[in-house]
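In: Make a model of this:
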Amino acid sequence: MKRRALAAALLVFATAACGLDVNAALPFEVRPGSIRPVPELADVDITVGSKDFTEQIVLGYLAELALEAAGANAIDLTNISGSNSSRYALVDGQVDVQWEYTGTGWLSYLGNDKPIPEEKAQYEAVSKADLARNGIVWLPYSEVNNTYAFATTESYAAEHGLTTNSDMTRFLRQHPEEAVFCVETEFASRPDGMPGVRRTYGFDVTRTKTFGAGAIYSALAGGTCNFGEVFTTDGRIAGLHLRVLADDRKFFPQYNASVTLRKEFLDRYPQIADVMAPVSDALDNKEIIELNKQVDVDGRDPAKVARDWMIAKGFIN
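Out: Now for the predicted structure:
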């Protein structure tokens, strides 16, 4: 414990100038389950970072719990404000392990103009380019894909037989008066938002209402609009009984979550890849939506939500 306290104190000093807040350790004991202690990771200090929204914080805690079960000292640097700050913390060595999204890496960090439509191809492209250019390794991606989508209520979707954007398009051609959409202001005019998706699917819009991102979910549930722009893994989807319509023509970019590390750090501790693999494999959109819901809708602490999921999956005890 003295070693961990010293490491945390040094990290606080090192990150204070950057405005990053360190929470030295998990607030509870972690006992191994199917994730067993790894001798090479025993007492190794590993700093885990995340961005400052629910899903990222939950994913960060999942990584910390897995690493603690393997015997490492996980240092909590979750909840970093902004994607660019969290990315810099990883590249600069303030963070050792961090979940990232393939589309964000490809479009925002690597500066590409066009996404790659298929999940695997997008992952392979970003992992190859980021390693070559920045020395960042992307571990195999999970099925968590936090991309854009249209959603409606479960009852509305069931009444009109809607499961995909193509279903929505056919329905709106027959019932144009139903084409009332709630979207963010930026999404309404951005080429990779409403203008582009309308061209791809060929649907018309009778009325567009603009909201902040968080307000769209309640507007959908309350009947203010029939269709709305959402993020596919938001916990309010489950909490408000919304149905995400499948992007069957794959217009929206792919945002699969993957654990990222600096190559030099992974070369020192290659066992981290094996520790994180079962956690990544167990995650998909259904699982992460439920975890996000427990935080955003039910008001639970994200660390406890992550712990309970890891126990339920048998990864820890």
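In: Every contact and neighbour count from this point should use C-alpha atoms.
Out: Will do.
In: Now for Tyr255, how many residues are close by?
Out: 25 (other C-alpha atoms under 10 Å).
In: same thing with the one 10 residues further on?
Out: Residues contacting Phe265 under the criterion other C-alpha under 10 Å number 16.
In: Repeat that for the one 10 residues further on.
Out: The criterion is other C-alpha under 10 Å. On that basis, Val275 has 21 neighbouring residues.
In: I have a second one here; can you model it like the first so I can compare?
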Amino acid sequence: MRVHRAAAAVLASIALLAGCGLESANTFTPEAQPGAIEPVADPGAELTVGTKNFTEALILGKIAAIALQVAGFEVVDRSGIPGAAPARAAMLDGEVEVQWEYTGTGWLNYLGMAEGIPDQQEQYEAVREADAANGLTWLPPAPLNNTYAFAVRSEAVPELGGIDSLSDIAELPVEERTFCVESEFATRGDGFEPMLEAYGIPLGDPQGVPRDNVSVLDTGAVYTATDDGACNFGEVFTTDGRIESLDLTVLEDDLGYFPAYNAAPVVLTEVLEENPEIADVFAQITPRLTDEVMIELNSRVDVGGEQPADVALDWLVSEGLVTRG
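Out: Model (predicted):
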């Protein structure tokens, strides 16, 4: 069983953490007691768990931190790493040992592959195999697939001819092909412009999608603008709780353009080899995390204003995985 030897130095070096982008005010992890998850770690075994700083990542990170604590690990919680690049660097540098990641993100953003893989199992197997060379092990993913999608306000569906797929947009008059997207998706090599090409309505083409038909907004503003009718089609993430709360209808990606983005625990291979119990803990968690579950949990934070740590603990208790401390 591996005991993290650098723990004292890491904890003592707040300035270093800030410089690496790992400092966070969101490091409270509620106490819990065993349920289906029982203590398996050797005394003193320590793990550093990291998360990125958006709602779903924070919830998943708290689920991991609580579960691993109950399993007997001394968990150092590095919740709220600001962005994908610092989160990846933290793992490659060994400053974070366990972190949830998305298969499509690993494949496209981190490994630099040109195209994603829509089949969820194939995408997972590909990223797992490729990232092994970097000393990282991708454990089996959850069913939840937080991929990109486009949504329309539900009351507008009849007005737009009963639209239910992205291919249907090409059948609409050009003036109805209005979009709200966030800045990252607008510029990604696998993002908005190539998506429109794939669906036969190229950006900037008067017979496709004129540039004046596109509004680039902050992520939260995309949902609001779509709901308000400022645009017909808004870029969304498929497990975002605001889809349900705003009564938006997600259009089918009928050509399979978007890759799979299943969430999976990623562990430093060295750490996992010395602590194989980590995989056993996650094996009790990941099969339960579906799109429907994640939509509900995300909604409790983004719509209901609850804290990710409280939502994570409630879910683990409701599943019988842990009990309240």
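In: tell me which element Asp280 of the second structure is part of?
Out: helix 277-283 (DSSP states H and E).
In: Check the mean deviation of that helix from the first structure.
Out: Taken against the first structure, helix 277-283 of the second structure registers an average deviation of 0.8 Å after superposition, with mean C-alpha distance after the TM-score superposition for the first structure.
In: which element follows that helix toward the C-terminus?
Out: From helix 277-283 of the second structure onward toward the C-terminus, using DSSP H and E, the following helix or strand is helix 291-302.
In: helices and strands around that next one, which ones?
Out: Helix 291-302 of the second structure makes packing contacts with helix 55-70, helix 242-245, helix 308-318 when contacts are defined by 3 or more C-alpha pairs under 8 Å, 6 or more residues apart in numbering; DSSP states H and E.
In: what's the mean gap between the second one and the aligned bit of the first structure?
Out: Once the two structures are superposed, the average separation between helix 242-245 of the second structure and the matching residues of the first structure is 2.0 Å (mean C-alpha distance after the TM-score superposition for the first structure).
In: Over to the first one?
Out: Following the fit onto the first structure, the mean deviation recorded for helix 55-70 of the second structure is 1.0 Å by mean C-alpha distance after the TM-score superposition for the first structure.
In: Report the buried residues of that helix.
Out: 55-70 (16 or more other C-alpha atoms under 10 Å).
In: just to revisit the earlier point, any chance of the helices and strands packed on helix 291-302 of the second structure in JSON lines, plus distance to Leu92 of the second structure?
Out: Supplementary listing: these in JSON lines, determined by distance: least, C-alpha to C-alpha, whole Å:
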{"stretch": "helix 55-70", "distance to Leu92 of the second structure": "18"}
{"stretch": "helix 242-245", "distance to Leu92 of the second structure": "33"}
{"stretch": "helix 308-318", "distance to Leu92 of the second structure": "26"}
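In: Of all these, which one comes closest to Glu277 of the second structure?
Out: With C-alpha to C-alpha as the criterion, Glu277 of the second structure lies closest to helix 55-70 of those, at 9.7 Å.
In: which other helices and strands contact that closest one?
Out: So helix 55-70 of the second structure, by 3+ C-alpha pairs under 8 Å, 6+ apart, packs with strand 32-34, strand 46-52, strand 74-81, strand 98-102, helix 277-283, helix 291-302, helix 308-318.
In: out of the ones you listed, which comes closest to Glu193 of the second structure?
Out: Ranking these by proximity to Glu193 of the second structure (C-alpha to C-alpha) places strand 98-102 first, at 22.2 Å.
In: following the closest one, which helix or strand shows up next?
Out: helix 103-104.
In: For that next one, give me the average deviation versus the first structure.
Out: In the superposition with the first structure, the average deviation recorded for helix 103-104 of the second structure is 1.3 Å (mean C-alpha distance after the TM-score superposition for the first structure).
In: and the helix or strand where Ala14 of the first structure lies, which residues are buried?
Out: Counting by DSSP H and E, the secondary-structure element that holds Ala14 of the first structure is helix 2-16. In terms of neighbour count (16+ other C-alpha under 10 Å), helix 2-16 of the first structure has its buried residues at Arg4, Ala7, Ala8, Leu11, Val12, Thr15.
In: Please report how far the equivalent of Ala16 of the first structure over in the second structure lies from Arg88 of the second structure.
Out: Taking TM-score structural alignment as the criterion, the aligned counterpart of Ala16 of the first structure in the second structure is Ala15. Distance, Ala15 of the second structure to Arg88 of the second structure, using C-alpha to C-alpha, to the nearest Å: 20 Å.
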